[in-house]
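Novice: this one's structure only:
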């Protein structure tokens, strides 16, 4: 199976997970299996794809609808055990089923991202046909598109075309 080139990479893990499914050419592309292979070590290696799909859907619903029941259901599969060692405190994730480890880690990373990101910096792309999410780390906090080379250029081209037509929409 060929590796699918995703339109946006390099985002924090939970947003990167959400961005593994996008519309294209009248259908949907799902790059979850490639993403799983790429992140297998960070996810504990034994993560189930169905559990990752559940986490991806839960995070998307939390982002788009501010609906947290599905996310809380994923988070219910694990907890963090805190221990003191000679080097200081150590957190150890524990899950009720190893198949949920990666999904739980992604859900936890999302909760931490929401807690730690500056307010309003977790955004969806403003392009009307784009469903990708990103963390705006720009200095001025005004990033509007998932990528300037893709959605940003298309938006600027549409605006230029509309100006050239005297303000009429294309």
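Specialist: Arrived safely. Just so it is clear, the model here is predicted, and its values are computed rather than measured.
Novice: From now on I want contacts and neighbour counts done on CA atoms only, so please keep to that.
Specialist: Fine.
Novice: Taking the centroid of this structure, which residue is nearest it?
Specialist: residue 15 (1.4 Å; C-alpha atoms, centre = their mean).
Novice: do you know how far that residue is from residue 158?
Specialist: Look at residue 15 and residue 158: by C-alpha to C-alpha, to the nearest Å, they are 27 Å apart.
Novice: Check residue 21 too.
Specialist: Counting by C-alpha to C-alpha, the gap from residue 21 to residue 158 is 25 Å.
Novice: leaving aside the residues next to it on the chain, what's closest to residue 36?
Specialist: Of all residues not flanking residue 36 in the chain, residue 49 sits nearest, at 7.7 Å (C-alpha to C-alpha, 6 or more residues apart in numbering).
Novice: ok, that neighbour touching residue 31?
Specialist: No: using C-alpha atoms under 8 Å, residue 49 makes no contact with residue 31, being 11.2 Å away.
Novice: Hmm, residue 107 is touching residue 77, no?
Specialist: No: counting by C-alpha under 8 Å, residue 77 is not a contact partner of residue 107; they are 10.3 Å apart.
Novice: between the two, which one's more packed in?
Specialist: Counting neighbours by other C-alpha atoms under 10 Å for residue 107 and for residue 77 shows that residue 107 has the greater number, 25 against 17.
Novice: if I've got this straight, that one is in a helix?
Specialist: Yes: under DSSP: H, G, I helix; E, B strand; the rest coil, residue 107 sits within a helix.
Novice: which residues are contacting whatever helix or strand residue 36 lives in?
Specialist: Residue 36 is part of helix 32-39, with elements assigned from DSSP states H and E. The contact list for helix 32-39 (C-alpha atoms under 8 Å, 6 or more residues apart in numbering) reads 3-4, 17, 20-21, 49, 53.
Novice: Could you provide those in CSV, with additional columns for distance to residue 130 and neighbour count?
Specialist: Listed next are those as CSV, based on distance: C-alpha to C-alpha, whole Å; neighbours: other C-alpha atoms under 10 Å:
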residue, distance to residue 130, neighbour count
3, 21, 9
4, 18, 14
17, 16, 26
20, 13, 24
21, 11, 19
49, 24, 16
53, 20, 17
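Novice: ok, second structure coming up, stack it against the first:
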């Protein structure tokens, strides 16, 4: 089980639109933590520059279409991301919350609130990045404070996403089928094929 990022994180910029974000964790704050891939061995950061964060916000359902990420707001977003990830792992591992991470998340949740308007198309949120981070922090608090929320780490070895399992009987094993479930099943299938194709080792009579 992952205990937190201890290795340097490789930054991969998505300014050219070549990086796709996955929203499979069931919560905006958890999805934000998923922008660092494979935290165990060679972490890869999909939020390399402020423009990447703007793309993530625009892609995240329910958040404003456009925000401008200043360097200070970008740093605040990354700090919030790592704090939420640490607290989510605390829940997964059934341990006490990390106090410095609590302080980061609680401070972010006390920021300016976004404007929410109801229309025929549904609810529309507007506001700058500080307001977006407030909303994300509060969504993280809601799930982390819920004793009935079933948080899990993805069952694929190379994936370290934490997700909210809402499946019947809490039987979901991966962060998402397309992201990881299909890969696990394909790998298991290939392993079975190799086993069945291997020579039995018995000498012919």
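Specialist: Yep, that arrived. Values in this document were obtained by computation on a predicted structure and should not be read as measured data.
Novice: So the residue nearest to the centre of the first structure lies in a helix, does it not?
Specialist: Yes: judged by three-state DSSP, residue 15 of the first structure forms part of a helix.
Novice: separation between it and residue 90 of the first structure?
Specialist: 26 Å.
Novice: what do you get for residue 61 of the first structure?
Specialist: From residue 61 of the first structure to residue 90 of the first structure the distance is 31 Å (C-alpha to C-alpha).
Novice: between the two, who's got more neighbours?
Specialist: Ranked by neighbour count (other C-alpha under 10 Å), residue 61 of the first structure and residue 90 place residue 61 first, with 17 against 13.
Novice: looking at it, the more buried one is touching residue 67, isn't it?
Specialist: Yes: at 5.7 Å, residue 61 of the first structure counts as touching residue 67 under the criterion of C-alpha under 8 Å.
Novice: In three-state terms, label residue 125 of the second structure for me.
Specialist: Using three-state DSSP, the structure places residue 125 of the second structure in strand.
Novice: And for stretch 94-114 of the first structure, what's in contact with it?
Specialist: Against stretch 94-114 of the first structure from outside (C-alpha under 8 Å, 6+ apart): 12-15, 17, 42-48, 51-52, 54-56, 59, 71, 74-75, 77-81, 122.
Novice: Identify the single longest helix in the second structure, thanks.
Specialist: helix 71-92 (DSSP state H).
Novice: List the buried residues for it?
Specialist: For helix 71-92 of the second structure, a neighbour-count test (16 or more other C-alpha atoms under 10 Å) marks 73-74, 76-92 as buried.
Novice: need the helices for the first structure, in chain order.
Specialist: Using DSSP H, helices in the first structure cover 13-18, 32-39, 49-65, 69-75, 101-116, 153-164.
Novice: And the contacts of the shortest one?
Specialist: Under the contact criterion C-alpha under 8 Å, 6+ apart, helix 13-18 of the first structure has outside partners 8-10, 32, 35, 56-57, 59-60, 106-107, 109-110, 132-135.
Novice: mind checking how far residue 77 of the first structure is from residue 102 of the first structure?
Specialist: For residue 77 of the first structure relative to residue 102 of the first structure (C-alpha to C-alpha), the value is 11 Å.
Novice: let me redo that: residue 18 of the first structure
Specialist: Separation of residue 18 of the first structure from residue 102 of the first structure (C-alpha to C-alpha): 14 Å.
Novice: and what of residue 66 of the first structure?
Specialist: As defined by C-alpha to C-alpha, residue 66 of the first structure lies at a distance of 22 Å from residue 102 of the first structure.
Novice: which one of the two has more residues nearby?
Specialist: Ranked by neighbour count (other C-alpha under 10 Å), residue 66 of the first structure and residue 102 place residue 102 first, with 26 against 10.
Novice: what does the more buried one align to in the second structure?
Specialist: The equivalent of residue 102 of the first structure in the second structure is residue 132 (alignment by TM-score structural alignment).
Novice: For residue 129 of the first structure, give its distance to residue 121 of the first structure.
Specialist: 20 Å.
Novice: Looking only at neighbour counts, state which of the two leads.
Specialist: residue 121 (16 against 11).
Novice: In contact with the closest residue to the more buried one other than its chain neighbours, which residues?
Specialist: Leaving aside its sequence neighbours, residue 121 of the first structure sits nearest to residue 136 (C-alpha to C-alpha, 6+ apart; 4.9 Å). Taking C-alpha under 8 Å, 6+ apart as the criterion, residue 136 of the first structure is in contact with 121-123, 142-143.
Novice: Pull the most distant pair out of these.
Specialist: Distance extremes for the contacts of residue 136 of the first structure: the farthest pair is 122 and 142 at 11.4 Å, using C-alpha to C-alpha.
Novice: In terms of neighbours, single out the busier of those two.
Specialist: Higher neighbour count among residue 122 of the first structure and residue 142: residue 122, with 16 against 10, using other C-alpha under 10 Å.
Novice: Chain neighbours aside, what residue packs nearest to that one?
Specialist: residue 135 (4.6 Å).
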